[in-house]
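Trainee: What follows is a predicted protein model with its sequence.
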Amino acid sequence: MSHEHSAGDPHATPDAAARRFVPTTPYHPRLTGMTACGNGSLDDSLDPTQWQGAVGRRNQIRHEPGNIFAEFEEGLFPGAPGVLDGHPHQAHVTSGTADPLVGISQTAPGSTGAVRLGNSRNWPDAELSCEVLSKTFIVPLDQPFLSFWYAVVQHGGPDNHNGGSQAYFRVRVTDAQGVLIPGAFSFGNGLGALTNSGYPDDTLVANPKHPLFQSAESGTSDPYLYKDWSCAQIDLSTHLGQQVTVEFITADCAHTGHFSYAYIDNICGTCAGSPSGSFRYACEASDHCGAGKICFDYSLPSKVDKQGLSVTGEVSIQLQLIQNGVTVLTLSSGLLIRGERHCFAIDPAQLTGLNPALGGFDIRATASFSMGQVPLGTMVTGTPHEGVTAGRNNDYRLRCPSCDEIARNQAEQLRRRCATKRKHLARVSCHCPPGVASGCGCGGGCSESHGGAAESADLATPALAGVAKAVDCDCQGHCDCKAVTWPSIKPCLSVAWADSDCDGLEGNDVEVMCISVCNCHSNLGFSNLVIQQIQVTDAHGRPVAMLPDGTPSIQVVPSGPLCFGDIGPCRGKDQPSCVTRELAVSLRGAAAGSYRLTFSGICFDVVHHVQDEQCFVLPVCKD
């Protein structure tokens, strides 16, 4: 931007401009524990642990890239007397009081607090003509976009400014080296299109021809030009997990005669109801595989004109189909001038350029808003590398999986998750007193416990190893796989838990346990196996203690039924056939001690196979 002064500007004061401001504590963006959304509501205060600030002179802004405000004084200056020039530069404001110059609310809709950046004093009366409010943080992996609400009040338009000298509001987004992140933020450059002034997309200057700017009498030949509250979005999707700095900047005009200040609010809030438009991925209305649709909800830009009539703008949506992080196809909605939802018809068989071997694609959509052909900015959903869901090529599957495929995938996921569980619950008889444990459970009956009260233990311990050796199976993958002696036939149940050897069940805890039902018999299968009820009691079978709110101190979810389907014969020694399900044990204020986990109503059909019944004829009909 130009820092020259126009001799023809009646507001110019060259003597004041010639004096140089020397900061005592130069501003430098720092990563000091700030988060993207910390103190984002701004309801109660401006938290100095979540924000940095600076003030200085516009003509001392350095050129890009890097710390262009290195000659500014660092700090937050709400306007206390004796602090610099005494005028407010970063001031917390509250709802209930209108802006004194143009009458708009000082806070965003529904908010009770905001920050005003800048003031209505123009240089040299204010001495310092430029303000900064910034955040430096690591972009969360699950938060690629940052939204905020803003309103702007400026004095003087483009008619008496040239060479980029107009007062402005800017949103500057840089990486850890102070380099601008391309495409991170845009006001739409609607003003640049109107004035051919060349202001960058991240800079907003007042223009009475802009559809969302209004004017108010100032008592001078130049009116106040203001833009009421609306929402905007910063796209940080290219820098997930990396350091960025977001700087909100207000600057008086370069000729020292006109001011600019802005209100900022609701960092990380929703953009619903924004006059400049809003946009979101309508996941619940979209399909996710096969021939279907991908939908997006939007609201059109809107305003009320001087005659009191409602005027709406338009939006166009560009949908990128991405495979392995590369856009392979872009679909366009065209210009939308009404409605609230647009759905793109998706037929993978008709989409050219997609690689079917990848199984699916990711999506990223950009909504471009305008009113009267004046661009108003964009909003985006989905990252360029992974779309809207973490992982590649999984936002939309080219083919919908069958029920059998879903079942196989779920079984494989359970197998992988449960294979890492480090502990198993020891067995205890459902009907014998404490201190007496059953064998494996495959044969039934009560036998003396080798280890005293039933406790959770690793099967590698000598005590449990002896139990496993004394019986035909231990239900965790070790079995002789011999023919059953009819009719004593039972499945083997095991309960595994703990993701590490240090894991333990505590009085206030939630633990996910794996229930495995195994078949250690070679010549029969279990069909339609269901556990109807799962209960937890104390060691004597009595109900667990109740909490003051009337709920048990230990609960099992689900409490039943738990369906396991069909479990075929074992495949060989140490190769039982097993089906696994998960359940959660919730403990709230539970007393320490041993409890009993009982599986009741283990219902199943026994299917006895002979050798020739293991072969089946698969009839295939002619097409």
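Mentor: Yep, it's here.

Trainee: When you work out contacts or count neighbours from here on, use the C-alpha atoms and nothing else.
Mentor: Fine.

Trainee: Any idea which residue is closest to the centre of this structure?
Mentor: The residue lying closest to the centre of the chain (Cα atoms, centre = their mean) is residue 142, at 4.0 Å.

Trainee: just the helices in the stretch 151-300 of the chain please.
Mentor: 190-195 (DSSP state H, counting those that start in this stretch).

Trainee: For residue 404, grab the count of nearby residues.
Mentor: The number of residues packed near residue 404 is 9, by other Cα atoms under 10 Å.

Trainee: Quick one: classify it as helix, strand or coil.
Mentor: When classified by DSSP: H, G, I helix; E, B strand; the rest coil, residue 404 comes out as helix.

Trainee: go on, the one 5 residues further on?
Mentor: Local secondary structure at residue 409 is given as helix here, using three-state DSSP.

Trainee: OK, contacts around it?
Mentor: Residue 409 makes contact with no residue, according to Cα atoms under 8 Å, 6 or more residues apart in numbering.

Trainee: Confirm that the residue nearest to the centre of the chain lies within a helix, as I assumed.
Mentor: No. When three-state DSSP is applied, residue 142 is found to be coil, with no helix at that position.

Trainee: what separates it from residue 494, distance-wise?
Mentor: Distance of residue 142 to residue 494, given as Cα to Cα, to the nearest Å: 37 Å.

Trainee: for residue 34, same thing?
Mentor: Distance from residue 34 to residue 494, counting by Cα to Cα: 47 Å.

Trainee: Please apply the same query to residue 260.
Mentor: Distance of residue 260 to residue 494, given as Cα to Cα: 70 Å.

Trainee: So the two - more neighbours on which side?
Mentor: residue 260 (32 against 19).

Trainee: here comes the other one, which I'd like you to weigh against the first:
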Amino acid sequence: MKTTTQFMLAVLLLITSITTGQIYKDTIIEVKERKLNYEYNVRWSKDRLAKEIEIFKQDQFKPTLKSSDQITSLLNQIPLSPDPCRNGGFEDDYASWTGLSLKHSIEVLPIENGLILNPGIASLPFTGLSSGQNYTSIESTGLDPIISVASPSYPLQRTAPGTLGTKSLRLGNDQPGLGAEGVAKRFVVTAENAKYYFKYAIVMDKSHSDVGGVVNGSEVFFMAEAVDMSGITIDKVIDIANPTNPFINAVNNGSKYYRDWRCAYLDLSSKIGEEVVVMFINSDCARGAHKGYTYIDDVCKECKGTEGFIELELEGDGCINEKNTYAGNFDIPKGAVNPSISLDIYKSNSVVATNITPTIVSGTYTFDVPATTFPNQTAGTCYDLVAKLTFQLPDLNGNLQTVTQYSSNPVGGVQDGEISGINNDVCFCDNSQGAYCCEAENLVDNANFEAGNTGFTSDYSQTATTFPGEYNVTNTAANFGTTVTDHSFCADPVTYASNNKYLLVNGKTQQATSSTVWEQTLTGLEKGKTYKVCANFKNMPQCTFDILPEVTLEAGSSNTMFTVNMNPLDACAWQNETINFTATSNTETIKIILNETANGDGNDLAIDDIYVGELADPNLAITVEHDGLTKDIKGSLNSSGTTDDTLHGSCTEYHWYVAEITSYPSIVIDWNTFAHGNNTGSNLPPSASVPTATNWDLTTTFPGYTFSDNKMYIIGMYTPACECYDSGFTYQLTFNAKSDKKSGLTDSQQQAIIDAILNGLTPNKESISTEQRASVYPNPIEKNTVIRLQNDKIKSIKVMNITGGTIIDKKYGEDKNAEDLNFSKFANGIYIITTQGISGKTYTKKIIKQ
């Protein structure tokens, strides 16, 4: 009998929705020819019922929270918080949060549009415990008082699992009556809080969804919403009490629902630098009889979901290569079935391609995506990428519901990928990189042919068949019965993994002349400057009468002729040819010309990685030391000593020169004393004391050359143009004096020097110089040095290491004659500082970092 009574009571509860002694029934109310459902307490008196119905009708005519004037008025009343994450765990109770007193009295979709102000901004806390009243509380660690004792019970925590604090915020009481309450915060979005994380859990009644659990706008719900200052939604999270949500759990014979703690975030990345308002709102049912409350915790604390998540790790420079790997981590909840992962490629917020074949290993996935998967592969075309995880979970009706989790959540129903903004996750880059002969800027357009048949002209016509007199930009030499591998890929298959195209030429034979198979006109050159041209060539095999291509590389008025003769069976056997030319104007034409006069088969070649660039300044520097006791003079490349005796690149040719100076500052050389030499020998003047020439190494005392007392010498070095470097020329003037009589200085001059040391220079002292010159101090250095110009201002500064690499390159617009340079992040060694003054004069100084 007891069991039967309990069963009947459970049925009665389910049918009549008894809530703490209150019995609710449905009635239909007409408001302006609209029939609305309203639930009332059968214990209300007729007067109470009439009054409640009248209030309900009046609510239908009130502007909703989202009405423009309502929302803007409300938002501007919320104080601007200097810290968006202040008190995100509610450890300081309500500090930094603003209260929202609302009401859910309009049944409409989307469901949050049914909220009205009641009255809106209000002081926290809300303390109403009765039907229809607003309520908030600061909760402490422990179990929820309803779900923890329900049937079946569940240990739902009042604070977020894993939180570092001991408190949380509860929105809502356990009484019905259309009540809705929330908290809000207004702040400026930064990159650090662009994903505004939070955790929440909900306890709610089953409410009046339509048949099958279809939402109709009357239900109990929780909302997290971010809006701009005009009330436009930026992003939102909505959770509704209906049985089709597979993350909703039921207790007490289905009359009470709960959702365990969930990690979520609002994506604010489109509003960085702008003011936004974030609102957390809990709402009762819009028909009056069902209610719910929500716990909020760990606002601004980054977290991962426990209801399935997927992350996409975009690495590298964002350039799409021939082969691309995109990977990440994922997790599915307990009980999930039929999981699948796909990679969606978006263009302008629309999916244009999908890859559904990942490799999955222990919670990680990998997609191998060829470039051809992207619809448009033109350089400069960009896409967004989104990894999508789907799985199925049973809902309260026993039906399998499909759940979709994205690596980047849609914002307002729009998906824009991992990086905020449209079409900016990955791009087909302008691939101008290649294994060129020099590292300086390449002036050739489409120098590696990766952009296809563009940037050049030819006497030949372009076809895929590539018959004699035709060419093609391709990644296969199958038409020639052989294999050719891209020159850059051969040089470094890791750095140039995506390089695979080259120019294939089917050369004519038995013609009267030659044809230009590749031509490009360069502009922006500097007249009088020397430029280097490099190109790589490969000949094709022929069965009989194989003619090796004879090619002329022509640059301006310079040219070089050569025969291309590499192993045609070696796919990476490329022949590099170079030529230097001096620009006679700012425009020069570069040509590759093929001789067509020979008889036989063949005359076919591949061309790749063409380079034209200005020869680099070698920044030649020497140190000259004079020993006042022995009259010996030592010269050394770079600093004194042999540890840094290295020329630029792999160049080895140099020439020391020495001669007496008979006049200064207008330098006049006594050519009878001129000598020069290097590591292969020296050419000494006729008066040399050593009859046979000796080597002058990169550090040398110039053996065989006699330095006289009280003489000035010019000592310098010349290096011819080599590899990617222009010729170098430098010198120093040294006065060789051993005499105790301080020859050249009068007694009065000696005394003036001593006076300047002891008393400083005076304005009328003739020794004050107006010469333009540069100084660096300190030198050697450990961290900083200052370069200072005298009687000049700084236009630009370039610092290069001993191998010719540029580590600092700065231009100045302000009026300054000194600059502090920081070398702390650079290795110890020799550095060359080249300073350009506004006067046009160039100053070169060498420093040592130790």
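Mentor: That came through fine. The structure displayed is predicted, hence computed values, not measured ones.

Trainee: surely residue 336 of the second structure meets residue 392?
Mentor: Yes. Assessed by Cα atoms under 8 Å, residue 336 of the second structure is found in contact with residue 392 at 5.5 Å.

Trainee: Leaving out sequence neighbours, find the closest residue to residue 568 of the first structure.
Mentor: Nearest residue to residue 568 of the first structure in three dimensions, chain neighbours excluded: residue 525, at 4.5 Å (Cα to Cα, 6 or more residues apart in numbering).

Trainee: Equivalent analysis for residue 260 of the second structure, please.
Mentor: residue 201 (5.1 Å).

Trainee: Now do the same for the one you found: its match in the first structure.
Mentor: Matched to the first structure by TM-score structural alignment, residue 201 of the second structure sits across from residue 151.

Trainee: What about its match, how many residues nearby?
Mentor: 22.

Trainee: ok, it to residue 206 of the first structure distance?
Mentor: Distance from residue 151 of the first structure to residue 206 of the first structure, by Cα to Cα: 12 Å.

Trainee: overlap in contacts of those two?
Mentor: With Cα under 8 Å, 6+ apart, residue 151 of the first structure and residue 206 have common neighbours residue 226.

Trainee: can you tell me which residues contact the equivalent of residue 365 of the second structure over in the first structure?
Mentor: Using TM-score structural alignment as the criterion, the counterpart of residue 365 of the second structure in the first structure is residue 342. Neighbour list for residue 342 of the first structure: 295-297, 333 [criterion: Cα under 8 Å, 6+ apart].

Trainee: mean shift between whichever strand or helix holds residue 342 of the first structure and the second structure?
Mentor: Assigned by DSSP states H and E, residue 342 of the first structure falls within strand 341-346. With mean Cα distance after the TM-score superposition for the first structure, strand 341-346 of the first structure departs from the second structure by a mean of 3.2 Å once superposed.

Trainee: Check the gap between residue 138 of the first structure and residue 202 of the first structure for me.
Mentor: 21 Å.

Trainee: again with residue 340 of the first structure
Mentor: Distance from residue 340 of the first structure to residue 202 of the first structure, counting by Cα to Cα: 27 Å.

Trainee: Looking at the two, which is more packed in?
Mentor: residue 202 (18 against 13).

Trainee: Surely that one and residue 172 touch.
Mentor: Yes. In terms of Cα under 8 Å, residue 202 of the first structure counts as a neighbour of residue 172; the distance is 6.5 Å.

Trainee: Can you check which residues contact both of the two?
Mentor: residue 185.

Trainee: related to what we said a few turns ago, possible to save the contacts of residue 342 of the first structure as CSV with neighbour count?
Mentor: CSV is the format used below for the contacts of residue 342 of the first structure (neighbours: other Cα atoms under 10 Å):
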residue, neighbour count
295, 17
296, 22
297, 16
333, 14
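
Trainee: Narrow those residues to those in strands?
Mentor: 295-297, 333 (DSSP state E).

Trainee: Confirm residue 424 of the second structure sits in a strand?
Mentor: No. If the criterion is three-state DSSP, then residue 424 of the second structure is coil and not within a strand.

Trainee: what's the burial count for it?
Mentor: Residues near residue 424 of the second structure, counting by other Cα under 10 Å, number 19.

Trainee: Quick one: residues contacting it.
Mentor: Taking Cα under 8 Å, 6+ apart as the contact definition, residue 424 of the second structure lies against 382-384.

Trainee: 6 Å instead, please
Mentor: For residue 424 of the second structure, the contacting residues are 382-383, by Cα atoms under 6 Å, 6 or more residues apart in numbering.

Trainee: Would you mind confirming that the match of residue 201 of the second structure makes contact with residue 260?
Mentor: No. Residue 151 of the first structure is beyond contact range of residue 260, at 11.0 Å (criterion: Cα atoms under 6 Å).
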